[in-house]
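Trainee: got a predicted structure here, sequence first:
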Amino acid sequence: MAASLVLTGCGEEANRPVSGGASTEYAIREAAPEPAPPPPAARMRASADEITVSGSRVQRPDGATEAAQGPLLAYTYQTSLELPADILGGAHAAHVEACQNAGPATCQVIRAQVNNADGPRPSAYLQLRAAPDWIVEFRAGLETEAEELGGQVLSDQTSVEDLTTRIVDTAARVQAQTTLRDRLQQLLETRDGDLSDLLAVERELANVQADLDAQASVLAALRQRVDTSLLTLNYQAERQVVEPETFNPIGRAFKEMGDVFAESVASLILFLAGALPWLVIAVPVISGVIIGFRRLLRRKKAAG
């Protein structure tokens, strides 16, 4: 027989039916009632800066206020450098080392790559995520460093994304799900009931916990984007007036000349080897036809 367990006191998140067992109804407010989360309008005013995530729980520091403290922005930087080919790899390695020396709490290398390192035109790529202050200081010295190395900054781009609404909304959902999860746990610990009812509560608790973990992960990722900045560096070799590869086609032509001549002679030999048997047969036949045709012409002339 279908039954429903009405979970009250948690706003719209808690008013969801749970199926299973005999018809029984419990009110969570009877088990150590806690204040319900603020309405959506109040939750929207809560500052996401005042919410930290520890596992699946949302914690607020003492004295936290509901007033927002400004927009939450995620900064992304992209810089392209042109450097002499012989020092490009060293500059790339120095930048990677600078990030690693700052420590993982300040800077983390996401991707580092060097292409055609020993070639005439190497290139490299570096992507890192670091604290905003470290990024600002690092970028401030890039132009001077490039000029000292004989290169230049080709392009420098900054983009900003406002994550305030997403962070506040996600934090509010995490807070509501945390309250619901705690009350479901209290219900399991303090109330006795049929096994089917307890199993239904446990299933609902598992669903709430899974959703809470997912929302907490999203919130942590959004917070990381605000607390750190993403920097992408592209390195390319400086173009020379006359590059070594300019005359490469001529050099390759001289190197391949002997091979081409040998292949041509070999092709001729193979052609003669294949045509010779046919020539032995074809030459006498063609000669006989020509001789017979000439005799026929002479006879016609003599008769005329």
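Mentor: Perfect, I can see it now.
Trainee: okay, CA-based contacts and neighbour counts for the rest of this
Mentor: Noted.
Trainee: who are the packing partners of the helix or strand harbouring Glu204?
Mentor: Here Glu204 sits within helix 195-227, counting by DSSP states H and E. With contacts defined as 3 or more C-alpha pairs under 8 Å, 6 or more residues apart in numbering; DSSP states H and E, helix 195-227 has these neighbours: strand 52-54, strand 73-83, helix 164-190.
Trainee: Three-state assignment for Ala2, please.
Mentor: State at Ala2, reduced to three classes by DSSP: H, G, I helix; E, B strand; the rest coil: coil.
Trainee: tally of neighbours for it?
Mentor: 10 (other C-alpha atoms under 10 Å).
Trainee: repeat for Gln209
Mentor: Gln209 has 18 neighbouring residues, counting by other C-alpha under 10 Å.
Trainee: for the nearest residue to it once chain neighbours are set aside, what are its contacts?
Mentor: Here the nearest residue to Gln209 in space, its sequence neighbours aside, is Arg181; by C-alpha to C-alpha, 6 or more residues apart in numbering that works out to 6.6 Å. Remark: with contacts taken as C-alpha atoms under 8 Å, 6 or more residues apart in numbering, Arg181 is in contact with 205, 208-209.
Trainee: out of the residues you listed, which is nearest to Asn116?
Mentor: Lowest distance from Asn116 to the contacts of Arg181 (C-alpha to C-alpha) belongs to Gln209, with 49.5 Å.
Trainee: quick one: the closest one from Ile269, how far?
Mentor: 82 Å (C-alpha to C-alpha, to the nearest Å).
Trainee: got the contacts of Arg181 as JSON lines, with distance to Asp192 columns?
Mentor: Below are these laid out as JSON lines (distance: C-alpha to C-alpha, whole Å):
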{"residue": "Leu205", "distance to Asp192": "16"}
{"residue": "Val208", "distance to Asp192": "21"}
{"residue": "Gln209", "distance to Asp192": "22"}
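Trainee: between the residues you listed, which is closest to Val114?
Mentor: For the contacts of Arg181, the nearest to Val114 is Gln209 (43.8 Å; C-alpha to C-alpha).
Trainee: can you tell me how far that closest one sits from Gln175?
Mentor: In terms of C-alpha to C-alpha, Gln209 sits 12 Å off from Gln175.
Trainee: next, Tyr235: secondary structure please.
Mentor: The assignment at Tyr235 comes out as strand when based on three-state DSSP.
Trainee: who are the contact partners of it?
Mentor: The neighbours of Tyr235, taking C-alpha under 8 Å, 6+ apart as the test, are 80-83, 88, 92, 123-125.
Trainee: try this one side by side with the last:
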Amino acid sequence: MSIRTLFASAGILGLAACGGGADYEQASPPAPSPIMNESVMEFSADMSLKSGRTRAGAPQDVSPEPSIGAPSAEQYIAYSHSLGLTLPKGGVDPMMATHVDACRAAGTSTCIVINSNIYSQEEDYASGNLSIRATPDWIDAFLARVDAETETAGGEVTQRSTRAEDLTRQIIDTGARLEAQKTLQGRLLNLLERRDGELGELLQIEREIARVTGDIESIEAQLKTLRLRVSMSSLDINYQTKVPAFSGSRENPLGEAFGDFFYNLSAAIAAVITAFAVGLPWILLLALFLWIWLKLIWPRLRGKKKKPS
């Protein structure tokens, strides 16, 4: 059995796994050995059973007939939700802790905390964000009660959005690719088990099996990620502290002035001391210049003016 015959047959197996038995019948590779003919015939029969069932007494036809009015395939929709909550002073941390505890209490199979951050810029002002991934039922129940919980805490829901992404085609296509690669892997393993080729041919089959196995693992990871996005939706929550238009101190300017009296007085004295410390060297330098001018230079100039011309 030549290496060209072996890999031409493997190529036919890959095409048949992706497109059905009709593509295989149109291919005309070099004449394979009797063992290869038997393997390809077995694979063609298997693919015929997978492609479609024939009626009793009717000739075998692997091409499925188009069905009009057939029910549509199952849809795979991934949902992403986001919320914006505005809370009173000191309410961000307790509210976020309540949401985190509710998610963890549901269990990792229902809800998972992906990310949780809180930022405190001032004593009474804080902001934060929470990212979770949970089942659609859990998120629906959470969204149904979040308005009442926020209102009870003295806050409000300021932003709410939901985005849906249809992953039906990606999941179906990825699943079909996975089945095709698994079928090709099985046929290559059968060829390797027969060991009726030369050593070089067997080594090339092993390399092809390793490549196909790597593709299978990669496709399985992609399919798992897509299905996870469908089975568990994402929810992002942003928390902000409600800042009033006017603070308490601004509503009472007189109280603010009395409250800041000693601070302003000490600040003024500190400014005077700072100015004196900065100006003292210049004052000493100016005083020295005046002394030299009055004691040494000015008397000489005055004496010259008194001399008769």
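Mentor: Nice, thanks for sending it over. Computed from a predicted structure; not experimentally measured.
Trainee: what lines up against Gln185 of the first structure once you look at the second structure?
Mentor: The alignment partner of Gln185 of the first structure in the second structure, by TM-score structural alignment, is Leu189.
Trainee: quick one: residues contacting its match.
Mentor: Ile209.
Trainee: same thing with the one 3 residues further on?
Mentor: Neighbouring residues of Leu192 of the second structure by C-alpha under 8 Å, 6+ apart: 202, 205-206.
Trainee: just those residues now: which is nearest Met41 of the second structure?
Mentor: Ranked by distance to Met41 of the second structure (C-alpha to C-alpha), those are led by Ile205 at 19.5 Å.
Trainee: give me the neighbour count for whatever residue of the first structure lines up with that closest one.
Mentor: Alignment note (TM-score structural alignment): Ile205 of the second structure maps to Val201 of the first structure. By other C-alpha under 10 Å, 21 other residues sit near Val201 of the first structure.
Trainee: distance of Val201 of the first structure from Thr178 of the first structure?
Mentor: Per C-alpha to C-alpha, Val201 of the first structure is found 15 Å from Thr178 of the first structure.
Trainee: hang on, the earlier thing: preserved in the second structure, out of the contacts of Arg181 of the first structure?
Mentor: For the contacts of Arg181 of the first structure, the aligned pairs still in contact in the second structure (both residues aligned by TM-score structural alignment, their matches' C-alpha atoms under 8 Å) are 205, 208-209.
Trainee: quick one, helices of the stretch 1-150 of the second structure?
Mentor: 3-19, 21-26, 34-51, 92-106, 136-152 (DSSP state H, counting those that start in this stretch).
Trainee: any idea which of those gets closest to Tyr119 of the second structure?
Mentor: Here helix 92-106 is closest among the helices of the stretch 1-150 of the second structure (C-alpha to C-alpha), at 9.5 Å.
Trainee: which residue numbers in the first structure does that closest one align to?
Mentor: Using TM-score structural alignment, helix 92-106 of the second structure corresponds to residues 88-102 of the first structure.
Trainee: need the contact list for His245 of the first structure.
Mentor: In this structure residue 245 of the first structure is Glu, not His. Applying C-alpha under 8 Å, 6+ apart to Glu245 of the first structure gives the contacts Pro120.
Trainee: hmm, I typed the wrong one, I wanted Leu187 of the first structure.
Mentor: Neighbouring residues of Leu187 of the first structure by C-alpha under 8 Å, 6+ apart: 28, 31.
Trainee: mind checking how far stretch 27-45 of the first structure is from the chain centre?
Mentor: Here stretch 27-45 of the first structure is found 39 Å from its chain centre; the criterion is C-alpha atoms, centre = their mean, to the nearest Å.
Trainee: swap in stretch 193-207 of the first structure?
Mentor: Counting by C-alpha atoms, centre = their mean, stretch 193-207 of the first structure is centred 40 Å from the centre of its parent chain.
Trainee: wait, Cys103 of the second structure touches Ser116, no?
Mentor: No: contact between Cys103 of the second structure and Ser116 fails when scored by C-alpha atoms under 8 Å: they sit 12.0 Å apart.
Trainee: tell me which of those two has more neighbours.
Mentor: When neighbours are counted by other C-alpha under 10 Å, Cys103 comes out ahead of the other of Cys103 of the second structure and Ser116, with 21 against 15.
Trainee: please name the residues that touch the more buried one.
Mentor: If a contact means C-alpha under 8 Å, 6+ apart, then Cys103 of the second structure has 111-113, 132 as its contacts.
Trainee: where's it relative to Thr86 of the second structure, distance?
Mentor: Noted for Cys103 of the second structure: a distance of 20 Å to Thr86 of the second structure, by C-alpha to C-alpha.
Trainee: so which of the kept ones among the contacts of Arg181 of the first structure comes closest to Thr228 of the first structure?
Mentor: The closest of these to Thr228 of the first structure turns out to be Gln209 (C-alpha to C-alpha; 28.2 Å).
Trainee: how about Leu219 of the first structure, what's its match in the second structure?
Mentor: Aligned partner of Leu219 of the first structure by TM-score structural alignment: Leu223.
Trainee: show me the contacts for its match.
Mentor: 171, 174-175.
Trainee: what separation do you get for it and Glu179 of the second structure?
Mentor: 12 Å.
Trainee: from Leu189 of the second structure, how far out is Phe262 of the second structure?
Mentor: According to C-alpha to C-alpha, Phe262 of the second structure stands 90 Å off from Leu189 of the second structure.
Trainee: check Leu254 of the second structure too.
Mentor: 90 Å.
Trainee: what does Ile283 of the second structure give?
Mentor: As judged by C-alpha to C-alpha, Ile283 of the second structure and Leu189 of the second structure stand 99 Å apart.
Trainee: got it, and Leu203 of the second structure?
Mentor: For Leu203 of the second structure, the distance to Leu189 of the second structure - C-alpha to C-alpha - is 12 Å.
Trainee: next: Ala105 of the second structure.
Mentor: Counting by C-alpha to C-alpha, the separation of Ala105 of the second structure from Leu189 of the second structure is 47 Å.
Trainee: which single one of the contacts of Tyr235 of the first structure is nearest to Ala36 of the first structure?
Mentor: Tyr125 (50.7 Å).
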